[in-house]
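**Student:** Compute the structure for the input listed below.
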Amino acid sequence: MTTFVDRVVLHVQAGNGGHGCVSIHREKFKPFGGPDGGNGGHGGSVTLVVDPQAHTLLDFHFRPHAKAENGKGGAGGNRDGAKGADLVLKVPNGTTVQTLDGTVLADLVGAGTSFEIARGGRGGRGNAALASARRRAPGFAELGEPGDQLDVVLELKSVADVGLVGFPSAGKSSLISVISAAKPKIADYPFTTLVPNLGVVRVDEHTFTVADVPGLIPGAATGKGLGLEFLRHIERCAVLAHVVDTATLESGRDPVADIDAIEAELSAYGGLADRPRLVILNKIDIPDGQEMADLVRPDLEARGLRVFAVSAVSRQGLRELSYALAELVAAARAAAPPLEPTRIVLRPRAVDDAGFTVEPLDDGAFRINGVRPERWVRQTNFDNDEAVGYLADRLARLGVEDALAKAGAEPGALVRIGTYEFDWQPSHFADVDYVPSSRGTDVRLAEAPTRHSAAERLAARKARRQRPADEIDGDGDDDTGE
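**Tutor:** A predicted model of the protein is given here:
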């Protein structure tokens, strides 16, 4: 049974926002009490949080789908819908969040570090919130906005101060078992260690962690053996320690050749050249091992490497090794840049920023890019003409129609906003002094009136305000068609 997983693909779905409610207050002696539809609740978000008690991504291996709760819809009586519950996922320290193409979104290091991976959708406003002096009883409400949906790769990189690297059966597991309280599996066959093991070492007032990385072989950086799967676990190590088997019986192997082979793989993997290194000549309790250690020590020291001859069985040389590792870790920590407190950077919007852009496309269509236009379109119920007219008014006030005209759009041109497409009809002029005659309808969408210039539309507005009362019929509608 799999007990350690360090890479998974997670399918994340934030909660959708609840729909707003269309409702009219009615009670005895108040046949028309005004709109009282409540707003929809926001959808829940999905957040990753580092938990010191989590050591593997095994939970996500068996449950790769994570979905937050949807927001509830609004109701009459000005009752807002409940907000969807957020979903908090606990991940191990050292988890990186990446897109499927390898782009790093977050690097989660440190207990309590969190990252909102998917934001819940906004709840739609009810008709009570949409009421205005011109539109006293809206016959529509906004739809809830869909929550974020994406696939990400969670990859665990062990957070340790010292990484033990070496060929299989070099004695790394035995070494970590005697210098710390870790109890890894130890056997006399290659690739006994299939998962990285972490151990905590205490030397006087110094405490540091040691990672036992599964055995590497030539070609590990290109995917041979288990190396490619576990080389990532030494990326965060401040110190690298070569563990060499001085008593190996394999032909063609010696400590110097083993170190050169491992260094070649580390160089091919990249990003580890600046880490301090030392060499641990293991198994000197065996006579042949002691002789080999005495033979190769001068050559290794000539390269500038600190060499320690030890035995995990007799525990010879372990005290000196522990003090040396503690010294290197302390120096690496002192050289590390100090952690700066998190600062919130405020970037005000530029004065001339319209909040959207118009992009002409190769097929003759035009795309409107912008957070607000795209959100407004997603929250519009296109089965309701009044809601469509309200959307047109909002886009016109934002300046979308004027920008399309300046970009060369002609009547009937295809316009794309988000995943929606429209045939642009500037003759359906928006942002006018229009009072809807009945809820849920918009006469501007019934028949396209003659297109007017901006000056003609402004003159029509002024004339309407100055028109005598006898030019308006009993139903309150303007007879001019404006």
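
**Student:** CA atoms for contacts and neighbours, from now on please.
**Tutor:** Noted.

**Student:** And the helices in the protein?
**Tutor:** Per DSSP state H, the chain carries helices over the ranges 58-62, 127-130, 172-179, 227-230, 255-269, 287-302, 318-335, 371-378, 385-398, 400-406, 454-466.

**Student:** buried ones in the third one?
**Tutor:** If I follow you right, that is helix 172-179. Across helix 172-179, burial judged by 16 or more other CA atoms under 10 Å covers K172, S173, S174, L175, I176, S177, V178, I179.

**Student:** And the second one, by the same measure?
**Tutor:** Along helix 127-130, these residues count as buried under the neighbour rule (16+ other CA under 10 Å): N127, A128, A129, L130.

**Student:** what's the closest of those to A160?
**Tutor:** Minimum distance to A160 across the buried residues of helix 127-130 is 54.0 Å, recorded for A129 (CA to CA).

**Student:** Spit out the contact partners of that closest one.
**Tutor:** Counting by CA atoms under 8 Å, 6 or more residues apart in numbering, A129 touches G37, G38, N39.

**Student:** Could you point out which of the buried residues of helix 172-179 is nearest to G94?
**Tutor:** Looking across the buried residues of helix 172-179 and measuring by CA to CA, the closest to G94 is I176, at 20.6 Å.

**Student:** contacting residues around that closest one?
**Tutor:** A182, G199, V210, D212.

**Student:** Most neighbours among those, which one?
**Tutor:** When neighbours are counted by other CA atoms under 10 Å, D212 leads the contacts of I176 with 28 neighbours.

**Student:** Reformat the buried residues of helix 127-130 as CSV; add distance to Y390.
**Tutor:** Output for the buried residues of helix 127-130, formatted as CSV (distance: CA to CA, whole Å):
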residue, distance to Y390
N127, 12
A128, 15
A129, 13
L130, 10
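
**Student:** Between those residues, which sits nearest F32?
**Tutor:** Using CA to CA, these come closest to F32 at A128, 13.4 Å.

**Student:** Tally up the residues packed near P214, please.
**Tutor:** Using other CA under 10 Å, the number of residues around P214 comes to 28.

**Student:** My understanding was that it contacts L198; is that so?
**Tutor:** No: under the criterion of CA atoms under 8 Å, P214 makes no contact with L198, lying 11.6 Å away.

**Student:** which other residues reach stretch 390-401?
**Tutor:** Stretch 390-401 is contacted from outside by A354, F356, P373, W376, V377, T380, D402, P426, A430, D431, V432, using CA under 8 Å, 6+ apart.

**Student:** and for comparison, fold this next one:
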Amino acid sequence: MARFIDRVTLNVSAGKGGNGCASVHREKFKPLGGPDGGNGGRGGDVVLEVDENVHTLLDFHFHQHAKATNGTQGMGGNRNGANGDDLVLRVPDGTVVLDREGTVLADLVGVGSRFEAAEGGRGGLGNAALASRARKAPGFALLGEDGQTRELVLELKSVADVGLVGFPSAGKSSLVSVLSAAKPKIADYPFTTLTPNLGVVSSGDTTFTIADVPGLIPGASEGRGLGLDFLRHLERCAVLAHVVDCATLEPGRDPISDVDALEAELAAYTPALAGDAGLGDLAERPRIVILNKVDVPEAEELAEMVTPEFEARGWPVFAISAVARTGLRPLTFALARLVREYREAHPKAEPARQVIRPVARDESGFTVVTDPDEPGGFIVRGRRPERWVAQTQFDNDEAVGYLADRLARLGVEDELVKQGAVPGAPVTIGDVSFEWEPQTAAGVDVVRTGRGTDMRLDQVDRVGAAERKHARRVRRGLEDDDE
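**Tutor:** Prediction:
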């Protein structure tokens, strides 16, 4: 049996960028061929795209994890690695993408609309791209960047022109079945409909869609029952139609009290996308009242009694019988007219197809703060320094020296000095912690060193060891004086 799923949690992971290659060109009679390591390929993105053939989020209900492919590693001979393939996930029209905090990231309306859910990691540079005047033959390459990982919530909000609103067993499903070719489940017990049913109705030269929203009850706007799940599917409807059961035998219920109770729920519910869609709150949508089941004599009399009350509110009223199929033709013409008027008054300002990408990130800045967990320590935060640290091979001294040059050019060294950092102070950048030692000026390489090594690091190690040895001697002398 087919299932309708309209809310799922999806974990997406973009592909990792490929590592760069450290290689030296080797050819007969050319001993100094120079670096020729290629760059790593970019990781694949995860993209959500609206497909007209998808009508539910059922696939993501069973497969909640999606991962794009990684980029491949660069190779010698200036050969770059291949980019990872993008993973395109097909979603139904009307899908809303939210983050874990409930912030709306994208509202995908229109076939072909796309949203970049996770961005692939950058590929690492090979040593050919890292060569410079001061570093002619780098003995290292950069690692690939990890792809973005996100936890998203997908909500499906039906895209329909007319939404049928009413208490359970008011006859909404029966009305959809006689107005369109849709065949929803119909039974004589409440909450027969648990998922929205969409139908297409043609009236003259106007074609519109109609949604059979599951029955509402008082307290729906506060989450009672499945109210919030049901009300969500009314957010995009241009016209709301109250379907009233005039033949109900429940005590304390009548058409006017039913409509008033539902109007209170509609007024209390604020659509999350109302402002973006230009539709306004549900209380502002055009109304129409459908008095159903007038094939019953008592129901017909009741419909005649309450009609003036609804007309006094400015709402069109139609008495019909979905079972006997009476009064349907005037109803369809009235619905078509309301939909046409609403479309003319609220033209779509945005194109049917939209491509949404993540907001560009500012990578130029960084901050240095004191580490609350490490006395005398500091934490460096910033997109650029954190990415540089993640791309560094810390088992290669030359790569570490290159990282020091980059951090110095960015101004991290100067900022640490301003903050009062002293040699040996613990500094954390991203997931890496180290003892900070002031380096030489960025880009200075006065003495040629071996591949994969950096003389400055050896010098710092020697100086640091001497300073620590001197400090131990001083402490030992003070202890002898105390004795």
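
**Student:** Relative to T47 of the first structure, which of the helices of the first structure is closest?
**Tutor:** Closest among the helices of the first structure, once you apply CA to CA, is helix 58-62, at 14.0 Å.

**Student:** Packing partners of the closest one?
**Tutor:** When contacts are defined as 3 or more CA pairs under 8 Å, 6 or more residues apart in numbering; DSSP states H and E, helix 58-62 of the first structure packs onto strand 7-13.

**Student:** Give me the mean deviation of the strand it packs on from the second structure.
**Tutor:** Strand 7-13 of the first structure, aligned to the second structure and superposed, deviates on average by 0.4 Å (mean CA distance after the TM-score superposition for the first structure).

**Student:** could you redo the helices of the first structure as CSV and give each row distance to F191 of the first structure?
**Tutor:** As requested, the helices of the first structure are arranged in CSV below (distance: least, CA to CA, whole Å):
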stretch, distance to F191 of the first structure
helix 58-62, 21
helix 127-130, 65
helix 172-179, 11
helix 227-230, 11
helix 255-269, 16
helix 287-302, 21
helix 318-335, 24
helix 371-378, 52
helix 385-398, 64
helix 400-406, 64
helix 454-466, 78
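
**Student:** so which of those comes closest to V97 of the first structure?
**Tutor:** In terms of CA to CA, the element of the helices of the first structure nearest to V97 of the first structure is helix 58-62, at 13.2 Å.

**Student:** And that closest one, how far out from the chain middle?
**Tutor:** Here the centre of helix 58-62 of the first structure is set off from its chain's centre by 18 Å, with CA atoms, centre = their mean, to the nearest Å.

**Student:** how about L300 of the first structure, what does it touch?
**Tutor:** L300 of the first structure neighbours (CA under 8 Å, 6+ apart): V256, R306, V307.

**Student:** Next: V313 of the first structure.
**Tutor:** The neighbourhood of V313 of the first structure, defined by CA under 8 Å, 6+ apart, consists of S174, K283, D285.

**Student:** Kindly report the same for G215 of the first structure.
**Tutor:** By CA under 8 Å, 6+ apart, G215 of the first structure lies in contact with V165, G166, F167, P168, S169, F191, T193, L226, G227.

**Student:** how does it look with 7 Å?
**Tutor:** Residues in contact with G215 of the first structure (CA atoms under 7 Å, 6 or more residues apart in numbering) are V165, G166, F167, P168, F191.

**Student:** Next: F308 of the first structure.
**Tutor:** Applying CA under 7 Å, 6+ apart to F308 of the first structure gives the contacts V279, I280, L281, L321.

**Student:** Neighbour count and distance to T2 of the first structure added to those, as TSV?
**Tutor:** What follows is those, written out as TSV (neighbours: other CA atoms under 10 Å; distance: CA to CA, whole Å):
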residue	neighbour count	distance to T2 of the first structure
V279	23	33
I280	26	31
L281	27	33
L321	19	34
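
**Student:** Report the two of these separated the most.
**Tutor:** Across the contacts of F308 of the first structure (CA to CA), the longest gap, 10.7 Å, separates L281 and L321.

**Student:** ok, back up a step: and the helices of the first structure: which comes nearest L100 of the first structure?
**Tutor:** Per CA to CA, nearest to L100 of the first structure of the helices of the first structure: helix 58-62, 16.0 Å.

**Student:** What residues of the closest one count as buried?
**Tutor:** L58, D59, F60, H61.

**Student:** What of stretch 371-381 of the second structure?
**Tutor:** Using 16+ other CA under 10 Å as the test for burial, stretch 371-381 of the second structure gives G377, F378, I379, V380, R381.

**Student:** I'd like to know which of the residues you listed is nearest to V97 of the second structure.
**Tutor:** Distances from V97 of the second structure to these, taken by CA to CA, are shortest for R381, at 28.3 Å.

**Student:** Matching that closest one against the first structure, which residue comes up?
**Tutor:** Matched to the first structure by TM-score structural alignment, R381 of the second structure sits across from N369.

**Student:** Equivalent analysis for F310 of the second structure, please.
**Tutor:** When the first structure is aligned by TM-score structural alignment, F310 of the second structure is paired with L300.

**Student:** what about Y189 of the second structure, how many neighbours?
**Tutor:** Residues contacting Y189 of the second structure under the criterion other CA under 10 Å number 9.

**Student:** Pull the contacting residues for it.
**Tutor:** S169.

**Student:** Return the distance of it relative to S169 of the second structure.
**Tutor:** Separation of Y189 of the second structure from S169 of the second structure (CA to CA, to the nearest Å): 7 Å.

**Student:** now E435 of the second structure
**Tutor:** 72 Å.

**Student:** more crowded one of these two?
**Tutor:** Comparing E435 of the second structure with S169 by other CA under 10 Å, the one with more neighbours is S169, at 22 against 12.

**Student:** I figured that one hits P190, correct?
**Tutor:** Yes: if you go by CA atoms under 7 Å, S169 of the second structure and P190 touch, sitting 5.2 Å apart.
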